[in-house]
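Student: Here is a sequence together with a model predicted from it:
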Amino acid sequence: MRPAIIHPTATVDPQAQIGDDTRVWHWTQIREDVVIGSESIIGKGCYFDAGVRVGSRVKIQSNVSVFRGVTIEDGVFVGPHACFTNDKTPRAINPDGTLKGLEDWTVTPTLVKYGASIGANATIVCGITIGRFAMVAAGSVVTRDVPDYGLVMGNPARLAGYVCPCGSRLPGGPTRQTEARTCPACGRVTVIEGNS
């Protein structure tokens, strides 16, 4: 493997770790203690807050904001202009009018599991888990957990069905039972865990 390729306009803190064969493009900022795995692609104008974790073979499109407390596992796709939040009760100031500092709030973590996809302009509200190979439709506002293979859309995002690991929509809608569904595109059988 080759060392990471970092565009000269990108700002990468010396305490960040960027894996081999990862490419970081124009105007991206990667802060201290960020870890990004190998063979990932980080688009133009992205922001990675301190301590963020990103796996290997991840593709993050341009202008994505990933704030402190977010963990993105291997093989995840994040579309352009998506935003991950990290504070459930954001305020610029304390009740006494003083500017809030790091000690004045609590990070609420978010986890995006292996192979998931997040569409363009989606907002991921903190404190949730997006399941393996789940898909978040473009423009969605995700406020609760997304099951493995779940397809969510809307504001707030709601479960609309399920997707195959290949990305194609599986037949049928949401279910409360465990079911095996066959992908019409690739023929793979995916076991869906029922959701209440």
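Tutor: All right, it came through fine.

Student: When you work out contacts or count neighbours from here on, use the C-alpha atoms and nothing else.
Tutor: Fine.

Student: Please pull up the helix or strand immediately following the helix or strand where residue 111 lies.
Tutor: Assigning secondary structure by DSSP states H and E places residue 111 in strand 110-112. Using DSSP H and E, the next helix or strand after strand 110-112 towards the C-terminus is strand 117-118.

Student: Check the offset of that next one from the chain's centre.
Tutor: Between the centre of strand 117-118 and the centre of its chain there are 7 Å (Cα atoms, centre = their mean, to the nearest Å).

Student: In terms of secondary structure, what does it contact?
Tutor: Packed against strand 117-118 by the contact rule (3 or more Cα pairs under 8 Å, 6 or more residues apart in numbering; DSSP states H and E) you find strand 77-78, strand 135-136.

Student: helices or strands next to the strand holding residue 111 in the packing?
Tutor: strand 70-72, strand 129-130.

Student: try this one side by side with the last:
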Amino acid sequence: MNILIHPLSDVKTTKIGDNTRIWQYAVVFENARLGENCNICAHTLIESDVVIGNNVTVKSGVYIWNGTRIEDNVFLGPNATLTNDPMPRSKKYPEKFSGIILKNGCSIGANSTILPGLIIGENAMVGAGSVVTKDVPANAVVVGNPAKIIRYLR
């Protein structure tokens, strides 16, 4: 296997696909699953109950919380925020976290926020800085706060 794990990262999982690169200061918990040919940039965190497909790019400053499912060919821009608890309180945890599903080929713009339990459709694009409060259909481009569809991709 041809996996690059930077010596300044903290990677506990062994479930990493071939040709995946994990850069410095990344933290990957035990049992997280990462596909082939992924690029996990510096200053990222991936919790245990996370599944990441093949050819996924996770740019710096992205934290991926329990329950999140990321399909193939997804791009997560710098500091994109994924959430998993609709009613967060200190020291009070839900029975189950509400993960986000990022479908094949979607792109999440820098500094955007995705609320828990949502699905971002295949090949959809979330514009930088957007706040996504509801599911995004396949091929839709959404921008703003709250994010609204501005057009569809062909």
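Tutor: Everything's here; your move. Note that the structure is predicted; figures quoted are calculated from it, not measured.

Student: what span of the second structure lines up against the strand holding residue 111 of the first structure?
Tutor: Residues 100-102 of the second structure are the counterpart of strand 110-112 of the first structure, counting by TM-score structural alignment.

Student: ok, residue 50 of the second structure touching residue 69?
Tutor: Yes. With contact defined as Cα atoms under 8 Å, residue 50 of the second structure counts as touching residue 69 (6.0 Å).

Student: still on that earlier bit, who touches the strand holding residue 111 of the first structure?
Tutor: 69-73, 76, 86, 126-132 (Cα atoms under 8 Å, 6 or more residues apart in numbering).

Student: 10 Å instead, please
Tutor: Residues outside strand 110-112 of the first structure that contact it (Cα atoms under 10 Å, 6 or more residues apart in numbering) are 53-54, 67-74, 76-77, 84-86, 118, 124-134, 145-146.

Student: Make CSV from the helices and strands packed on strand 117-118 of the first structure and add distance to residue 4 of the first structure and mean neighbour count to it.
Tutor: Formatted as CSV, these follow (distance: least, Cα to Cα, whole Å; neighbours: other Cα atoms under 10 Å):
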stretch, distance to residue 4 of the first structure, mean neighbour count
strand 77-78, 19, 22
strand 135-136, 28, 30
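
Student: any chance of the ones you listed in a markdown table, plus distance to residue 150 of the first structure?
Tutor: Shown next, in a markdown table, are those (distance: least, Cα to Cα, whole Å):
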| stretch | distance to residue 150 of the first structure |
| --- | --- |
| strand 77-78 | 15 |
| strand 135-136 | 6 |
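
Student: Figure out which of those strands is closest to residue 22 of the first structure.
Tutor: Of all these, strand 77-78 sits nearest to residue 22 of the first structure, with 14.4 Å by Cα to Cα.

Student: what range in the second structure matches that closest one?
Tutor: Under TM-score structural alignment, the match for strand 77-78 of the first structure is residues 75-76.

Student: post-alignment, that stretch versus the first structure, mean distance?
Tutor: Here stretch 75-76 of the second structure, set against the first structure after superposition, deviates by a mean of 0.5 Å using mean Cα distance after the TM-score superposition for the first structure.

Student: got a list of contacts for that stretch?
Tutor: 39-40, 55-62, 70, 82, 102, 104-112, 125-126.

Student: Same check on stretch 5-20 of the second structure?
Tutor: Residues from elsewhere that reach stretch 5-20 of the second structure (Cα under 10 Å, 6+ apart): 1-4, 21-40, 42-48, 51-57.

Student: Where strands are concerned, which of these count?
Tutor: 4, 21-22, 27-28, 33-34, 39-40, 45-46, 51-52, 57 (DSSP state E).

Student: Whichever of those end up buried, select them in ChimeraX.
Tutor: Entered in ChimeraX, the line below selects the buried ones among these, by 16 or more other Cα atoms under 10 Å:
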select :21,22,27,28,33,34,39,40,45,46,51,52,57
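
Student: I'd say residue 75 of the first structure and residue 59 touch.
Tutor: Yes. Residue 75 of the first structure is in contact with residue 59 according to Cα atoms under 10 Å; the separation is 7.5 Å.

Student: between these two, what contacts are shared?
Tutor: Residues touching both residue 75 of the first structure and residue 59 (Cα under 10 Å, 6+ apart): 39, 40, 117.

Student: just to revisit the earlier point, any idea how far the match of strand 110-112 of the first structure is from the chain center?
Tutor: Worked out by Cα atoms, centre = their mean, stretch 100-102 of the second structure lies 7 Å from the chain centre.

Student: Give the buried residues for it.
Tutor: 100, 101, 102.
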